[in-house]
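Engineer: Prediction below, plus the sequence it came from.
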Amino acid sequence: MKFAVLVFPGSNCDIDMLKAVEDVVQQPVDYVWYTSTDLSEYDAILVPGGFSYGDYLRCGAMAQLAPVMQEVRKAAEAGKFVLGVCNGFQILTEAGLLPGALIRNDSLKFRCHQVGLRVENAGTAFTNDYEQGEVVTIPIAHGEGNFFCDEETLASLNKNNQIVFRYAGDNPNGSLDNIAGICNEKGNVVGMMPHPERAVSELLGSADGARMFTSVLNAWRERNGAASIR
């Protein structure tokens, strides 16, 4: 399985994401610059956190216009696996690959600490190695992680089982319905504010994020008729 980690001007979690792939699933992984116009060789595309284009206009608003994002749209439509974390989640919503928007934390403060997450959908490409309803610990680091959408969209997310993670216990940003992560209807595109790539070893305070990476490798292996790593 081959992974791409996108790099935009202002990305700062790209190294963490690449190292997580190398350390957890030990699969080929490349940095892919935002000007790239070909992602055909990759099976999974990871959109990392950071401050793409300095978060000017809105978080992710400029990054979603980068040439590589047209290729991300094609990959998502083709059923390839796409994960957006923090700023990556913001980019995916701005690009229309996921519904809703991420707005300022209700505290108007940057929040950076561990949070509890409840797994609401263990059937996506990135969560199949978790148990339904399991509570895991993964850190956040954001100032604009407050998920918002209209009532119709929220009803659709609930109906289609597109809410992947909810904050368990304290809601750190005022996110609607405690939403921390969502997916598209097919479950191959996932966006979340917490950083699983920063929770792949107990030395980092938690290893709960590692299963995001083993999950997608399992999904790819099952799709291609290979043995999973469960």
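Structural biologist: Yep, it's here.
Engineer: C-alpha only now, for contacts and for neighbours.
Structural biologist: Noted.
Engineer: All the helices of the chain, residue numbers only.
Structural biologist: For the chain, the helices defined by DSSP state H occupy 14-20, 67-77, 87-94, 151-159, 210-223.
Engineer: also this one, for the comparison:
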Amino acid sequence: MTVAIIRFGGSNCDRDAERALEHLEVDAEIVWHEDGLPEDTTGVVLPGGFSYGDYLRAGAMAARSPILEEVREAAADGVPVLGVCNGAQIGCESGLTEGAFTTNESARFQCEHVYLRVERDDTRWTAAYEEGEVIEVPIAHGEGRYEVDDDRLEELEADDRILFRYCDADGKLTEEANPNGSKNNVAGVLGERETVAVLMPHPERATLPDIGPTDGQGILRGFDGASGA
């Protein structure tokens, strides 16, 4: 009964994720990507960082690691999978979710706190919140702008697969509240299975009460009691 946090060359948020999950009393283990998923894996985190130095495209090389085929198979079996920041880029590159994350509109690395509006409250990743609730979570990325073609975005909207959007403190979807220029202020999306999600902000950095806001706890509680169901 272990959440596997997959470490690639260049990962640097794996220990943050491990500590945050352990704070929430969720069993977690950092796994080197070449070693494959443990037999008792009941959840998967693709953590943030700069896997392989973002060579070619952010997440492109890590997405081609053999362990991602195991992750896709686990996801197809209903195992919860969460990709955060670089992990979100890997998730898109590997086909776990739609779209892509590319260079920020500002063309610079951005590290700041942002507001997110919860678009659904009926998924394991958002059950701790209410629909329309505004939470504060930090970002730290240079390639966080979510892009997807218009037709596919319409399908994602119709299928209710937008999980979070960047907003202001009042929940309004303004251009000023969109830190990286993401299409339609999208900050997080669901895969074809709602047990799979990717998001650019870092919930693990908004979990420990000793270092700041704890609004990210609810997202990571999606792993509570994870059993692959």
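Structural biologist: Good, I have the coordinates. Bear in mind that the values here come from a model prediction, so they are computed numbers and not experimental data.
Engineer: And the TM-score between these chains?
Structural biologist: Here the superposed chains carry a TM-score of 0.93, computed using TM-score structural alignment, normalised by the length of structure 2; 221 aligned residues with a CA RMSD of 1.5 Å.
Engineer: picking up where we left off before, can you convert the helices of structure 1 into JSON lines and add a column each for distance to residue 187 of structure 1 and mean neighbour count?
Structural biologist: Rendered in JSON lines, the data for the helices of structure 1 read as follows (distance: least, CA to CA, whole Å; neighbours: other CA atoms under 10 Å):
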{"stretch": "helix 14-20", "distance to residue 187 of structure 1": "20", "mean neighbour count": "20"}
{"stretch": "helix 67-77", "distance to residue 187 of structure 1": "10", "mean neighbour count": "18"}
{"stretch": "helix 87-94", "distance to residue 187 of structure 1": "14", "mean neighbour count": "28"}
{"stretch": "helix 151-159", "distance to residue 187 of structure 1": "12", "mean neighbour count": "13"}
{"stretch": "helix 210-223", "distance to residue 187 of structure 1": "11", "mean neighbour count": "20"}
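Engineer: So which of these is nearest residue 195 of structure 1?
Structural biologist: Taking CA to CA as the criterion, residue 195 of structure 1 comes closest to helix 14-20 out of the helices of structure 1, the separation being 9.2 Å.
Engineer: on average, how far is that closest one from the matching bit in structure 2?
Structural biologist: In the superposition with structure 2, the average deviation recorded for helix 14-20 of structure 1 is 0.3 Å (mean CA distance after the TM-score superposition for structure 1).
Engineer: now for that helix, which elements pack on it?
Structural biologist: For helix 14-20 of structure 1, the packing partners by 3 or more CA pairs under 8 Å, 6 or more residues apart in numbering; DSSP states H and E come out as strand 3-7, strand 29-33.
Engineer: change it to 10 Å
Structural biologist: With contacts defined as 3 or more CA pairs under 10 Å, 6 or more residues apart in numbering; DSSP states H and E, the packing partners of helix 14-20 of structure 1 are strand 3-7, strand 29-33, strand 44-47.
Engineer: In contact with residue 79 of structure 1, which residues?
Structural biologist: With contact taken as CA atoms under 10 Å, 6 or more residues apart in numbering, residue 79 of structure 1 is in contact with 43-44, 186-189.
Engineer: How about residue 53 of structure 2?
Structural biologist: Under the criterion of CA under 10 Å, 6+ apart, the contact list for residue 53 of structure 2 reads 9-11, 59, 61.
Engineer: do that again at 7 Å, thanks
Structural biologist: Taking CA atoms under 7 Å, 6 or more residues apart in numbering as the criterion, residue 53 of structure 2 is in contact with residue 10.
Engineer: Excluding sequence neighbours, find me the nearest residue to residue 17 of structure 1.
Structural biologist: Nearest in space to residue 17 of structure 1, with sequence neighbours left out and distances taken as CA to CA, 6 or more residues apart in numbering, is residue 197 at 5.4 Å.
Engineer: residue in structure 2 matching that neighbour?
Structural biologist: In structure 2, the residue matched to residue 197 of structure 1 (TM-score structural alignment) is residue 204.
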